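In: here is my input; please provide its structure:
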Amino acid sequence: MASVGVLPPIKKERLAPDHPPKTSSIGNEVMPPITQTVQLSFSKKGTHEERVRRRLKKLRQQLPLLAKVETYRIQNTFKHNLCLDILQGGYHESFSQIFNLMQLQQLVRLQAGPESVLWTKKLLHDEPEKLTVMKEWLTRAEDMELEEDFESVYQCYHELAKYFQTTCNEDKWISDTFFDLALDATAKLKDSDGRLMAEAHCNVDLHSRKIGSYLEATDHFEVFYQLTEDKPEWVGDTGDTLRTEACRQLCLIYSVTATKLGTNPHQRDQHLEYLQKAYDMANEGGGVHLEGVASYKLGLAYEKSRESEAAFKYLTVYKDACMITNDDKGLGKAYQAMAKSLQSLGKEDESIKHLEMFAEVSEQSHDDRALSEACSSLGEVFNSLGEYDQAVDNFTKAYNISRALNDDATISVARMLYGIATAHKMTSVYMRHIDCVEEKGFMGRLMEWKDARTEEIANSCIECEKVEYEADKVTDAQIRQQSRERQDTDTKEAEAEEANEDDKGSKDAEDSTESEEDASKDVEESKGATEDN
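Out: Okay, the predicted model is just below:
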């Protein structure tokens, strides 16, 4: 029997894997065994400051090398660098304009003092955006000026002015400066029809009016008005002609100037003069509404100057304008003012008619406040004419409307007017009863009424007034009958006297004929006697 040999033991290496070797994903190659150990190191490589220092060093190495000029640009302010760029480009005029504006702003701020509001606002050299915009447009304008393209120069200054109009209210003076520069640029235009100059004057006028310089605006708008004469083809952005725009703006400026002059009683003539100019401009191109408003102001001014006929003329124009535009409120104002003018002229009946139309229009338009004014005005007119019943009725309406509106000031005035009219109404009856002292005990009742204010005396007064009225009717009829009888007797006596005069005349004629015959006989007898002798 053969002997079985024993296999030798498998020798394992110290770091050999226990499992069969793994193959790689690429092909079927066997990955080599790991023969080295990984040693972990827990030592710190420097402190935190050292790591930051090394990081900054790497960042510095990545930065490019800077020249001396570039270093200065980083150190200087934005204003300084901007001015250097402008000067390096050769734009000396642009630099002067920007620098002068900044200096002027600082000067105004210093003059105002540290307690002024200007010290809370930013200065121009601290606003990079505005300086950048100024640099862009001013340098472009300087280039266009060298090329004698003054139309482009005007556009550059105009854009700058519009930009500073939209920034803030404190920059309006900068906008004014560039509007003036744009106007100066239009004066250098050659072979131009004058439209750009007209628009430049208009822009300066509008800006001057916004900042309150109305006198300066008036001068520029008058030039604008003259330049647009006989130019119907010049149409603005709104679709209206520039001539129409000039008329409207002049009307507004003249009205504002007249309002300021109206506060001084020594400038009343100038006040009327400017209002007349405003009406003329509105009549030329202001439209129906603006013409009506101007005529209303002019009419009130003439009425204040006691020229009621001229006032009524212009107030009629305002009334017609309100009727065209369906302005019920304005129509009521027109009727009220016209009634006042008619009352000044002594035409009380027409004044009452206009006030009644004022009340009717106010009632139709549901304007209770205007209706209260109309009733009060009617009451005042009737009270002045002595028609106290109608005055009391109108004042009562005004008082009730004021109570409905809950207007304390109007209520107090209406109450006072109602009391005055009621007192006037009772005065005539009261005085008649004072004269009736013959009635027994009447004076005692009158004194009691003054203490208690009862209705008995009023009722008795009314009855007495009715009796006196009937008595007056009787006496009037008797007087008329007597006058008629007297007239009849007078006519009869006159006829009798005429008849007597006729008889006397005939008798005188007969006597005269007889005397003539006697005279003739005497003459004949005297002749016969002489012949006998």
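In: when you work out contacts or count neighbours from here on, use the C-alpha atoms and nothing else.
Out: Fine.
In: Thr177 versus Gln165, what's the distance?
Out: Gln165 sits 11 Å away from Thr177, going by C-alpha to C-alpha, to the nearest Å.
In: likewise for Phe221?
Out: Per C-alpha to C-alpha, Phe221 is found 18 Å from Thr177.
In: in terms of neighbours, single out the busier of those two.
Out: Neighbours per residue (other C-alpha atoms under 10 Å) separate Phe221 from Thr177, with Phe221 holding more: 25 against 15.
In: I'd say the more buried one and Asp205 touch.
Out: Yes - Phe221 sits in contact with Asp205 when judged by C-alpha atoms under 8 Å, with a separation of 6.0 Å.
In: list the helices and strands the one helix or strand Thr491 maps to packs on?
Out: Using DSSP states H and E, the element containing Thr491 is helix 456-532. Helices and strands touching helix 456-532, by 3 or more C-alpha pairs under 8 Å, 6 or more residues apart in numbering; DSSP states H and E, are helix 408-435, helix 442-452.
In: here's the other one to compare against:
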Amino acid sequence: MYAEKQQLHEPFLPEITTDSSKHRRPQRRMKCQKETRQASDGSPQLLSKKEIALFRNSPKQFICVELLQDGYHRSFSELFSLLGLDEDRRAAADPESARLQSPPLGEQRDKLETMKLHLSRAEQVERTGFWSVVCEQRLLLGRYFSAPEDIWLSLYFYHSCADREKGGNSRWATEARACLADLYLQKGDLEKARQQAELCLKQAEEGGWLDSSGRPLKLQSCQTLAKIYNQLADFALANADYDMAVALNHKGYSMATECENKQIEGRAAFELGLTYQSSGDHDSAKQFFNSCMQIYSKLQDADGLAMTYKAMAKSSESEGNTSETLEYLEKSADICSSSGLQNRLADVCLYVGNIYYNMSQYPRAYEYFLRSYEVASDAGDVALLQKAQVLVGHTHTLLSMGKFSVDMESVSTACMKHQVVWRETGRHQDLSTEQSAASCHSLSDQSKMDKHTELLS
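Out: So this is what the prediction gives:
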């Protein structure tokens, strides 16, 4: 009923009024909309000088002119210098490298705009003496240029932040040093990496600085130094300078214990144990391997435990303790088997097989070589598969020759039958017989090997 009453009182069409103002307003809006549509449809528009320059000039010219017009003369000089360095780098590159290079810096508008933004901000606050903000802007630029082709720019801006006379001990400058240490470590320049990391550690301890994520910069410096010292120790070890290698590994271990990262501490202990092992000090090596096993056990790191047990076995083998060697290797194999570490299991089985082979226990050696072959086959590790296949074949041949020799020396009827069958078939027979002096797998294992040779083709 209410709807029907509303329809009776409300007219079907709006009333027509004679007020002229009510007619003209919609016409003005329509006229404006019409002009806007015409402008968007491509009618001529007046462009500003800046918009004209944006289309007419190259990105390099446009950004440089803007810096000068806004009064940032130092930023202009720095940017212009970097553009020149980029041109020199590209000219000095060999043809193959030049072909793979990214476009010239002067043609990459986004990068130029980013540099203009942060350099002009840094110059503006530098005039007022806010040195920490200057460092912050340069640190942001260093982080921005993270792509591999821009590493040179990242190094430049990190250095321009960390090496400043004013603000060089600020939190931003200290973080820049941490970034420099990581970059030099990635490039393989260990001496420069160590120099920057040690300076960073000193400044971080003095200032108590935190990085951008709120983590103490001291921990980051210790972590980086641990990696650097261990890599330097590897070079010393390669040159048979065991004393220097041990000293460097001790420094790395000391840094690792302070970085509050048990994974890094365990790795540093393992590296130190390996260095002592290479120098012949197996007692010290076992001491650090035991520390390493304790850490990996708490972390439930199966790969680390398997690796450490194998290293312990090597030290025991060097000391002539075969039973202890096999005990450690069996533990390593059990961990690998239960954790699905197929590649490491294949390697451990080869190790055990070699020990039995050197002890002339060829059936046991054959058993472990075959197991290594099967595991490597399932894992698709062609390198281990090839190595295991050679050892399986060699050991199988030794066992066959031993069985044939026994049959030749014997005058029993069974041995004579074996010789006849051997001659007629031209193939190795099952070696796991009661009369055999050695116990190993039958020809079914050989057929299994033939089936897996497809991986080697």
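In: list the residues that contact Trp449 of the first structure.
Out: Going by C-alpha atoms under 8 Å, 6 or more residues apart in numbering, Trp449 of the first structure touches 456-457.
In: distance of it relative to Asp269 of the first structure?
Out: To Asp269 of the first structure, Trp449 of the first structure is 56 Å away according to C-alpha to C-alpha.
In: go on, Phe178 of the first structure?
Out: Taken as C-alpha to C-alpha, the span from Phe178 of the first structure to Asp269 of the first structure is 37 Å.
In: ok, the two, which is more surrounded?
Out: Between Phe178 of the first structure and Asp269, counting by other C-alpha under 10 Å, Phe178 is the more crowded of the two (21 against 14).
In: correct me if wrong: the more buried one contacts Tyr163.
Out: No - counting by C-alpha under 8 Å, Phe178 of the first structure stays clear of Tyr163, with 10.1 Å between them.
In: adding distance to Ser483 of the first structure, write the helices and strands packed on helix 456-532 of the first structure out as JSON lines.
Out: Output for these, formatted as JSON lines (distance: least, C-alpha to C-alpha, whole Å):
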{"stretch": "helix 408-435", "distance to Ser483 of the first structure": "27"}
{"stretch": "helix 442-452", "distance to Ser483 of the first structure": "36"}
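In: buried deepest among those helices, which one?
Out: helix 408-435 (a mean of 16; mean count of other C-alpha atoms under 10 Å).
In: that one vs helix 456-532, what angle?
Out: Angle, helix 408-435 of the first structure to helix 456-532, by axes from the mean of the first three to the mean of the last three C-alpha atoms, to 10 degrees: 60 degrees.
In: which stretches of the stretch 251-400 of the first structure form helices?
Out: 268-285, 287-304, 308-325, 328-344, 348-364, 368-385, 388-405 (DSSP state H, counting those that start in this stretch).
In: with the second structure superposed, average distance for the fourth one?
Out: Following the fit onto the second structure, the mean deviation recorded for helix 328-344 of the first structure is 1.3 Å by mean C-alpha distance after the TM-score superposition for the first structure.
In: which strands and helices lie in contact with that helix?
Out: helix 287-304, helix 308-325, helix 348-364.
In: could you do the fifth one as well?
Out: Other elements packing on helix 348-364 of the first structure under the criterion 3+ C-alpha pairs under 8 Å, 6+ apart are helix 328-344, helix 368-385.
In: could I get those as a markdown table with distance to His92 of the first structure and mean neighbour count?
Out: Output for these, formatted as a markdown table (distance: least, C-alpha to C-alpha, whole Å; neighbours: other C-alpha atoms under 10 Å):
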| stretch | distance to His92 of the first structure | mean neighbour count |
| --- | --- | --- |
| helix 328-344 | 59 | 23 |
| helix 368-385 | 66 | 22 |
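In: hang on, the earlier thing: so which of the helices of the stretch 251-400 of the first structure gets nearest Leu82 of the first structure?
Out: Relative to Leu82 of the first structure, the nearest member of these by C-alpha to C-alpha is helix 268-285, separated by 48.7 Å.
In: matching residues in the second structure for stretch 348-363 of the first structure?
Out: Aligning stretch 348-363 of the first structure against the second structure (TM-score structural alignment) gives residues 322-337.
In: residues in contact with the matching stretch: which ones?
Out: Contact with stretch 322-337 of the second structure is made by 302-303, 305-307, 309-310, 312-314, 316-317, 342, 344-345, 348-349, 352, as judged by C-alpha under 8 Å, 6+ apart.
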